[in-house]
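>>> Sequence isn't available, so here's the structure alone:
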């Protein structure tokens, strides 16, 4: 669906390069390919082997990294970040990578995810004298590294990482090395690639394709990968727990051309659509998907059901970020500006509208209305995931529990509210099996089931359930 309207947003994406003369330029292109993961801020920090220097700002990659800005970023190593603000909120100071300077050297951090024990760690660190410059949970790691008593940087980083709870894919850069870390559950995606003799790291493999890099492997849960002039070194900072990659990466967040944990995202979504056709057979004339993330599932549904797939909805790609607004009134206006129904396709037709999820229901109601105003005689809504009933604590903005329409309403209640002729959600089992897995298949399903792979700390619960 439309992330900036419907209120389902990924926190960020990260990209890193080591050992390339055009490191900043590669990072620019890598971040551009990850722009869907965050549009509120972006930054790049480069190393020339002696110093770290950064450029960052609030806005899109193309807005912040002008030709003049790129001239400032010279070096053979770089890390970059695109951000959607969840924990810590917005503001220039929270835009990453965060860059710290001290007499003993510099440190830059880029983080995808959310720490569920950030507040308790901050309180502990502040009582010990730390002064935080941002409200981002990312900064916690810098203080933990700095306060670690170990002599070597690798040991300091491992010790600091072992204190973190939650979801994190970290890029950590000093003047002389790049370190890559993934939480013990592997909640966020992170992959390693190469470009000639250079190494690249990215949240999604689509970034490798853009810069011409070759995929090597995924970063392992609990792994600290060190890249420097000696090459690659893999160490462990935690015993790998039960793998729990976020299911919403497949359902909604990642680009269709990315491979997450060896599974192609487009293929996964198409299989979800096929499963839906089996679970929700509908007598209809045409199938359409909500652009862009639901198109793959809609194609799968149409193929399995034997109903023609048509572009019944068109997305206006030229509406700017003015419409990324928090109020419901502006969300509804935003939907109208972002989407148009194609009358020539849907008029007089029974339409199956495929979407990836329903969060608040605002967008679904407006899209159903658009289709009926364009002449659709029936609109049957099918969703390629189960109802989202619980908040995500790991870096996805699924609002508070009260704002999740499925948290206290039945499927029939939701159907009435959005004005659909029928409403069907894909079953949990069907979603997992669409990815070729049985059981939970090594996925985090917390937003669907309420069962989370980590302990959730009381102060975090209080925030997400404060109005629920």
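Received the coordinates, thanks. Please read all numbers here as calculations on a predicted model, not as lab measurements.
>>> Every contact and neighbour count from this point should use C-alpha atoms.
OK.
>>> Quick check: end-to-end length of stretch 385-394?
Across stretch 385-394, the terminal residues are separated by 19 Å (C-alpha to C-alpha, to the nearest Å).
>>> Show me which parts of that stretch are buried, residue by residue.
The neighbour-count check on stretch 385-394 (16 or more other C-alpha atoms under 10 Å) flags 385, 386, 387, 388, 389, 390, 391, 392, 393, 394 as buried.
>>> what about versus this one:
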């Protein structure tokens, strides 16, 4: 899961980087491994800074000051394909044709065959294992087929339409063409989110693309509009062009965005994340009440697992007429454990992240409400913490059904063996995580909780619960390959510069990185682009 952002200011003399950095900080929950910004300044010259680390650490005042230009693209990343190597920090860049910068959220299923095609047919070098770089080169190659010195909107729409025919998977993308404008597009099923907004200024309008509407709200943009499935949007200082460039497909946004990933103050595809989580709590209360009556169990207090489940837990407590208490105090300087690499790191950081207050647990039958149970690492540690401070009985209620299948669309839970619900029934799950009882939301109730706020969406991607993949093309062989790539024992072998330090770029083939070297461009220009689209760019080592 990643966060993407594109910004075009009407006044080209005003630098976009400060607002892009602020916007990325609002998307930090979507990725904490790496972040990057590339801006486009005078004469189409690109300036970039990207590195491993959090937005606040990478983009200090000095770094932002070097990012010149009135339009730019930003990205926050946690890897679901490829490695945690900071050479894979985004946005990516190719100099041919025209100079293109690219940021991507999602995952391709057919990456291996596409990679072969790029090598054998297009003769384009893909320098990393990231499918984001692969997407960029597909787009670039399609543009190159025009053979034009200068391209127009129709050429771009045609190139993106061709890309959507070539690719299978989930992707929301933001791109920037040197001296031209910014572009966003979304996969034909609309699995991953991206939207746009505008802001009126005295001389015209500024435009924004972002993964979530919260960025628009915080930066003073209005008229938020989701990019439609299979749609491409091009924004230049002359205006906005939109076109559906893909054949009709089932619109199926990922329901896990509403369960866990998105901020509660965002609106995705016309659905308030906050309201959907309230509805999840109401529906879960009915299921919890039924199970507790069957077992003849009385609950003394409802306690949320911070932070995502708070909204649902409060509604559940109100519906069941039970006391709601904050039993865990959270250290806000520890990242989201679910997206941390390695079981050992996740386990260790749970206790760094949360502290249980004995006052709320001692001698009580406690109902813990969580958004979901994925690997079970967090749940197991939290339950033990509750028992350590005197809880008599710990019951866990999950706002999501059991997660038993790999996610192939950009969420980091690919290995079925790592999922605590895989191959286990509810009683076995409870035993595995040390709970006295586990109650799961039913899938129909979860879907209804979200869909009621936009009935026009008939289908959601629920593949982690059902194993049914809306794009098709997900074979058992592919799942095994994905699991081998992303298993914890593989990821832990990757050496990562955890301090997020920048390094100067070196000229390689394709996108400026040498194979096998951990190099990432420091704040500085990528030189050579003219202010008209059409001049091939080269890297400039600052």
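Okay, I see it. Everything quoted here is computed from the prediction, not taken from an experiment.
>>> List the TM-score for the superposed pair.
Here the superposed chains carry a TM-score of 0.93, computed using TM-score structural alignment, normalised by the length of structure 1; 457 aligned residues with a C-alpha RMSD of 2.1 Å.
>>> As CSV, the buried residues of stretch 385-394 of structure 1 with secondary structure would be great.
Compiled in CSV, the buried residues of stretch 385-394 of structure 1 are given as follows (DSSP: H, G, I helix; E, B strand; the rest coil):
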residue, secondary structure
385, coil
386, coil
387, coil
388, coil
389, coil
390, coil
391, coil
392, coil
393, coil
394, coil
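>>> ok, so of those, who is nearest residue 351 of structure 1?
For the buried residues of stretch 385-394 of structure 1, the closest approach to residue 351 of structure 1 (C-alpha to C-alpha) belongs to residue 385, at 19.2 Å.
>>> Now check structure 2 for the residue matching that closest one.
Counting by TM-score structural alignment, residue 385 of structure 1 lines up with residue 400 in structure 2.
>>> for that match, what are its contacts?
By C-alpha atoms under 8 Å, 6 or more residues apart in numbering, the contact list for residue 400 of structure 2 reads 259, 371, 372, 373, 440, 441, 442, 443, 446.
>>> residue ranges of the helices in the stretch 151-300 of structure 2, please?
Per DSSP state H, counting those that start in this stretch, the stretch 151-300 of structure 2 has helices spanning 153-166, 213-218, 256, 273-295. These are given in chain order.
>>> which part of structure 1 lines up with the following helix or strand past the longest one?
Heading C-terminal from helix 273-295 of structure 2, the first helix or strand you meet, by DSSP states H and E, is strand 301-304. Mapped onto structure 1 using TM-score structural alignment, strand 301-304 of structure 2 covers residues 286-289.
>>> What about the contacts of residue 400 of structure 2, which are in helices?
Counting by DSSP state H, the contacts of residue 400 of structure 2 place 443, 446 in helices.
>>> Looking at the contacts of residue 400 of structure 2, spot the one nearest residue 380 of structure 2.
Comparing every one of the contacts of residue 400 of structure 2 with residue 380 of structure 2 (C-alpha to C-alpha), the shortest separation belongs to residue 373, at 9.8 Å.
>>> And for whatever residue of structure 1 lines up with that closest one, the neighbour number?
Structural correspondence for residue 373 of structure 2 with respect to structure 1 (TM-score structural alignment): residue 358. Other residues lying near residue 358 of structure 1 total 25 when counted by other C-alpha atoms under 10 Å.
>>> In structure 1, which of the contacts of residue 400 of structure 2 still touch?
With contacts defined as both residues aligned by TM-score structural alignment, their matches' C-alpha atoms under 8 Å, 259, 371, 372, 440, 441, 442, 443, 446 are the ones among the contacts of residue 400 of structure 2 whose aligned partners also touch in structure 1.
>>> What residue in structure 1 is paired with residue 244 of structure 2?
The pairwise alignment with structure 1 assigns residue 244 of structure 2 to residue 236, based on TM-score structural alignment.
>>> can you pull the contacts of its match?
158, 222, 223, 224.
>>> which of these has the most neighbours?
Each of the contacts of residue 236 of structure 1 was scored by neighbour count (other C-alpha under 10 Å); the top score is that of residue 224, with 25 neighbours.
>>> Need the nearest residue in space to residue 133 of structure 1, chain neighbours excluded.
The shortest distance from residue 133 of structure 1 to any residue other than its chain neighbours is 7.5 Å, reached at residue 93 (C-alpha to C-alpha, 6 or more residues apart in numbering).
>>> The one you found pairs with which position in structure 2?
Alignment of residue 93 of structure 1 against structure 2 is given by TM-score structural alignment, with residue 87 as its counterpart.
>>> What residues in structure 1 pair up with stretch 431-450 of structure 2?
So in structure 1, the equivalent range for stretch 431-450 of structure 2 is 416-435, judged by TM-score structural alignment.
>>> related to what we said a few turns ago, distance of the residue nearest to the match of residue 244 of structure 2 when sequence neighbours are not counted from residue 71 of structure 1?
With C-alpha to C-alpha, 6+ apart as the measure, residue 223 is the residue that lies nearest to residue 236 of structure 1, at 4.7 Å, once sequence neighbours are left out. Distance, residue 223 of structure 1 to residue 71 of structure 1, by C-alpha to C-alpha: 34 Å.
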